[in-house]
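Participant: Here is a sequence together with a model predicted from it:
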Amino acid sequence: MIQGCTSDAGKTTIVAALCRILLRRGIKVAPFKPQNMALNSAVTSDTGEIGRAQAMQATAAGIAPHTDFNPVLLKPSSDCRAQVIIQGKSIGNLDAVDYHAYKQTAKKAVFESWGRLKNQYEWVIVEGAGSPAEVNLRAADIANMGFAEEADCPVWLVADIDRGGVFAHFVGTLACLSPSEHARITGFIINRFRGDLSLLQSGIDWLEQKTGKPVIAVVPYLHGLDIAAEDAVPRSAGNGGAFKIVIATLPHISNHTDFDPLRRIAGVDCSYATPNQPLPAADLLIIPGSKNTRGDLAWLRRQGWDKQIEKHLRFGGKVIGICGGYQMLGQTIADPLGLEGEAGDSKGLGWLPIATSLEQDKQLRNLSGQLLANGETVAGYEIHHGETQILDSTAIPLIKYADEHDGVITDQVLGCYLHGLFDSSETLKSLLAWAGHQVAEVVDHQQLLEQEINRLSDALDQAIDWEKARQAGLIM
């Protein structure tokens, strides 16, 4: 199990790299994260929902994503409330106190999935959540040491030296653990190191002597590593291209990884709008998905962004809405069951002839079809409660699947439910052309992911002291 001294220490990428390293050695391996809190999610081969990071780790392991890889997923809809996904399916929304009481039920699902994976794979690489030093969350823990103790697996602890204070992170974390948990940590990984390793050696010697635990690897800082963080929105600064794309940064933005392909296009400046600031001037505005669509729409209006979108369109700009953003662009959004917040109706932005009602059953499916405008192949996935009705019989759909349509397109506004819309190179070119920008070549999304996973795995493979790793539990 890989645990971290802090969030964003590098647990996700270390697990992915270990999965690829073991795959290269001919070992059947799977990733596993007992409990995840994230708004970036993916649809699995068994039509469930897991954290997008675990889907990426499955790619690193050379297998299709499955709900057992992330049996508990929490998708926050407010600071104190989240939708709870158990083995791929939503069981409803719980506040923090109610979820704490629900943990014993969640734990059962965690160990059911764990048992199946142990029977199917030679190795399972487990990822913790946050930090095991969060003593206020120790009771009924299923995310870190609570899981490790019951599953009886060794733990490697990761810290990010780029943040500073790496030795304090390790020693301080150990100080927060019980004696049995302390003993369960069999090694350290220092992540994102820059500079001359010889200058770090005295610190490594001190840490090993003080704790009695080995430093298994010092992983170098990989400049420009293009593997999405588990849930953090990329920094807002653009990249200086002439064609400007701005993505509205909603409070409960979900699946912002949809827009990673846009940030990789030469000549395109793609940035995230800063909350509490006016929307920057742009050629294309994008309204992303949201875990609280009506709440985020109200927030958007309080920012004054609705009026700025209206001005943007009046001056000839283009707008794209994905999933919740698509719903916002319509006439009305109804949430009669209070699935995302307080029950009620909201007036949409009014730029597309659609009306949406949030229903109990969640749509979870992988899809492929064609852009109706030119027949380009599109593929992606849907994750939403919304049932959307087209109000105008003359409206032009965006995508055709085998027996249905998705989305609406006008001269200036388009929207649909499909996450991953920009992953196809040809589709991306077509949509940019509609928005007013011709591009000859774009990065192949899947090829880049493979390239970056291999780059990361090469670095970790070289950094690991394999003799120490075997002594610390990784026996191959």
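Facilitator: Looks like it arrived, so ask away. Residues are numbered from 1 along each chain as shown.

Participant: okay, CA-based contacts and neighbour counts for the rest of this
Facilitator: Will do.

Participant: SS state for the residue of the chain most remote from its centre?
Facilitator: Most distant from the centre of the chain: Gln209, at 37.7 Å, with distances by C-alpha atoms, centre = their mean. Per DSSP: H, G, I helix; E, B strand; the rest coil, the local secondary structure of Gln209 is helix.

Participant: Now do it against Cys176, distance only.
Facilitator: 19 Å (C-alpha to C-alpha, to the nearest Å).

Participant: and what of Gln57?
Facilitator: Where Cys176 is concerned, Gln57 sits at a distance of 29 Å (C-alpha to C-alpha).

Participant: Mind checking which of these two has more residues around it?
Facilitator: Neighbour totals were compared for Gln57 and Cys176, and Gln57 leads with 28 against 14 (other C-alpha atoms under 10 Å).

Participant: At which residues are the helices of the stretch 201-350 of the chain located?
Facilitator: Using DSSP state H, counting those that start in this stretch, the helices of the stretch 201-350 of the chain run over residues 201-211, 293-302, 305-314, 324-328.

Participant: hmm, I was thinking of the stretch 51-200 of the chain
Facilitator: Under DSSP H, counting those that start in this stretch, the stretch 51-200 of the chain gives helices at 52-61, 96-120, 145-151, 166-175, 179-184.

Participant: Next: the stretch 351-476 of the chain.
Facilitator: Under DSSP H, counting those that start in this stretch, the stretch 351-476 of the chain gives helices at 425-435, 445-463, 466-471.

Participant: which one of the ones you listed lies closest to Ser77?
Facilitator: helix 445-463 (29.1 Å; C-alpha to C-alpha).

Participant: Now do the closest one and helix 425-435, the angle between them.
Facilitator: 120 degrees (axes from the mean of the first three to the mean of the last three C-alpha atoms, to 10 degrees).

Participant: list the buried ones in helix 445-463?
Facilitator: Neighbour counts over helix 445-463 (16 or more other C-alpha atoms under 10 Å) mark 445, 449, 452-454, 456-457, 459-461, 463 as buried.

Participant: what does that helix rub up against?
Facilitator: The contact list for helix 445-463 (C-alpha atoms under 8 Å, 6 or more residues apart in numbering) reads 13-14, 16-18, 20-21, 60, 217-220, 222, 225-227, 261, 423-425.

Participant: A further structure is provided below for comparison with the first:
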Amino acid sequence: MAKAIMIQGAGSNVGKSMLVAGLARAYANRGLRVMPFKPQNMSNNAAVTVDGGEIGRAQALQALAARAAPTVDMNPVLLKPETDTGAQVIVRGQRFATMKARDYGRAKAQLLPEVVRSFTRLAQTCDLVLVEGAGSPAEINLRSGDIANMGFAEAANVPVLLVGDIDRGGVIAQIVGTQVVLPPSDAERIKGFAINKFRGDPTLFDDGLTEIVSRTQWPSMGVVPWFEGAWRLPAEDVMDIATRAGGQCKIAVPRLSRIANFDDLDPLVAEPEVTVDIVEAGRPLPLDADLILIPGTKSTIADLAYFRAQGWDIDLNAHIRRGGAVLGICGGYQMLGQEVIDDEGIEGTPSQVQGLGHLAVSTHMKPQKRLARVQATHIETGNSVEGYEIHIGQTTGEDCNSPWLSINGRPEGASRGRVMGCYLHGIFSSDAFCAAFLEQLGTKVQPQSYEAEVDRTLDELAAHLETHLDLDHILRLTEQV
């Protein structure tokens, strides 16, 4: 069995996902076989695995960092929020149920054995498993039946490294307070701590480290300065999506309330000649956009109503009248059609709603979800495209006779003039296609090597952690169980 350590946060969004990715690359560079693992994730930004399931996007990035193929065992439970109180529950890559939060709380204990089995399978294939917690163990009201933090650590007998976020302020209280509120058996499982996202001179926090060590008796693994290259890595959390100024080509992206699989935007954000403008609720779609990109969504019908509530449908009409380009991906593609039919209530109450009407297609929601990694061809330019499908719904209609892509001869998507749509995510990671698409928008660029840039950034992150964390000590912590 491999050694393992669990990275838990003293709060949400302390940078656990990125730390695990950096540690995975650092230890892989040392010659260890590393696997990432997250017992339970909550995210609508998913990735399709080599074994035909879906996991959180962060675990796919961590697998890349570890130079391992992503599998469903890396994230055995994935929660995909559909409403404010309910989510689709994915177990080992496949849809298990749709549950209200309260019902899921009662069901978690039944999922723990499956989670531990996934962990055990991974641990039998490598030297080190890097486990990422979710939220914070200090949420002791959630401890009963927990599978995301200390409940898993206890079941799998894994030691814990606690991480605090100094950028938010109050990091001493974050770390010390976590120890104070935890049950003694959980507090004893924490074998060390680290501070993340420091800006400025880290030596100015020496007295703070001394206080934390004195009050907790936990050793410090180091203080990690803010990693400036973080924006070049795919974001998992929807709160990390932000407008990024670049060149004169402006791509406007309405931030849907249930936006999903927004990694489509990452290669565009990385392109120097492109400005990606994330349009928040209450703001009109910009008049000067070269492209309006309607992204994926976990709830097409709900986000169609949300889109109209912002007045974005009126802005979109005006954009199209001016000759502007539009691309809808997955749920965004469905929204661009004539109607969305959900007579089985897949997304909630059975309904049939009018679409935005810019493509002569209709979508019929079906319970079967399509999960596939595919290679395609962009019909207009002939460029090869790699991506993945992760959707429910079948889209048919007149404009499907003018497909945007071809997958092994099978038409995919639809187009009508400068309005386009498809189900394929991740297409802009294909460098030649991305450059050709931007040229169609009037922007000449040199093809970027996006995936190579992500890989270089992971190496930079690994070197950053080698400099500022005691990686040898962290490995020794794996023996303290």
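Facilitator: Happy to help now that I have it. Computed from a predicted model, the values in this text were never measured in an experiment.

Participant: Mean deviation, the strand ranked longest in the first structure versus the second structure?
Facilitator: Using DSSP state E to define each element, the first structure has its longest strand at strand 354-371. Taking mean C-alpha distance after the TM-score superposition for the first structure, the mean distance separating strand 354-371 of the first structure from the aligned residues in the second structure is 0.7 Å.

Participant: okay, that strand sits on what stretch of the second structure?
Facilitator: Counting by TM-score structural alignment, strand 354-371 of the first structure falls onto residues 361-378 of the second structure.

Participant: related to what we said a few turns ago, now the helices of the stretch 51-200 of the first structure as CSV including distance to Gln363 of the first structure?
Facilitator: Putting these into CSV (distance: least, C-alpha to C-alpha, whole Å) gives the following:
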stretch, distance to Gln363 of the first structure
helix 52-61, 17
helix 96-120, 22
helix 145-151, 31
helix 166-175, 41
helix 179-184, 40
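
Participant: nearest to Thr6 of the first structure, of those helices?
Facilitator: So among the helices of the stretch 51-200 of the first structure, helix 166-175 is nearest, using C-alpha to C-alpha, at 8.1 Å.

Participant: what comes into contact with the closest one?
Facilitator: With C-alpha under 8 Å, 6+ apart, helix 166-175 of the first structure has contacts from 5, 132-133, 157, 159-160, 182, 188, 190, 203, 207, 211.

Participant: do stretch 408-428 of the second structure as well
Facilitator: Contacts of stretch 408-428 of the second structure (C-alpha under 8 Å, 6+ apart): 261, 263-265, 267-268, 323-333, 336, 358-359, 361, 375-376, 385-391, 399-406, 433-434.

Participant: Those in strands, which ones?
Facilitator: Short answer: these in strands (DSSP E) are 325-329, 375-376, 385-391, 405-406.

Participant: contacting residues for the residue nearest in space to the middle of the second structure?
Facilitator: Closest residue to the average C-alpha location of the second structure: Glu236 at 2.7 Å, with C-alpha atoms, centre = their mean. Glu236 of the second structure makes contact with 43, 45, 56-58, 263, according to C-alpha under 8 Å, 6+ apart.

Participant: what do you get for Pro286 of the second structure?
Facilitator: Here Pro286 of the second structure is in contact with Ala252 (C-alpha under 8 Å, 6+ apart).

Participant: 10 Å instead, please
Facilitator: 250-253, 277, 279, 292, 312, 315-316, 319 (C-alpha atoms under 10 Å, 6 or more residues apart in numbering).

Participant: By how much does stretch 55-64 of the second structure deviate from the first structure on average?
Facilitator: Stretch 55-64 of the second structure sits 0.3 Å off on average (mean C-alpha distance after the TM-score superposition for the first structure).

Participant: start and end residues in the first structure for that stretch, please.
Facilitator: By TM-score structural alignment, stretch 55-64 of the second structure lines up with residues 50-59 in the first structure.

Participant: Which residue comes closest to the counterpart of Trp226 of the second structure in the first structure once chain neighbours are left out?
Facilitator: Aligning on TM-score structural alignment places Trp226 of the second structure opposite Tyr221 in the first structure. The shortest distance from Tyr221 of the first structure to any non-neighbouring residue, by C-alpha to C-alpha, 6 or more residues apart in numbering, is to Arg192 (3.9 Å).

Participant: and that neighbour, what pairs with it in the second structure?
Facilitator: Using TM-score structural alignment, Arg192 of the first structure sits opposite Lys197 in the second structure.

Participant: From Gln179 of the second structure, how far off is that match?
Facilitator: 21 Å.

Participant: Next, work out how far apart Cys330 of the second structure and Asn408 of the second structure are.
Facilitator: From Cys330 of the second structure to Asn408 of the second structure the distance is 19 Å (C-alpha to C-alpha).

Participant: actually Val224 of the second structure, not the one I typed
Facilitator: When Val224 of the second structure is compared with Asn408 of the second structure (using C-alpha to C-alpha), they lie 47 Å apart.

Participant: Look at those two and report which has more neighbours.
Facilitator: Taking neighbours as other C-alpha under 10 Å, Val224 of the second structure and Asn408 compare with Val224 leading, 22 against 11.

Participant: ok, that one - contacts?
Facilitator: Applying C-alpha under 10 Å, 6+ apart, the residues near Val224 of the second structure are 19, 165-166, 194-199, 202, 464-469.

Participant: before we move on, the earlier item: identify the farthest-apart pair in the contacts of helix 166-175 of the first structure.
Facilitator: Maximum distance among the contacts of helix 166-175 of the first structure (C-alpha to C-alpha): 22.9 Å, for Pro132 and Gly203.

Participant: Right, I'll leave it there.
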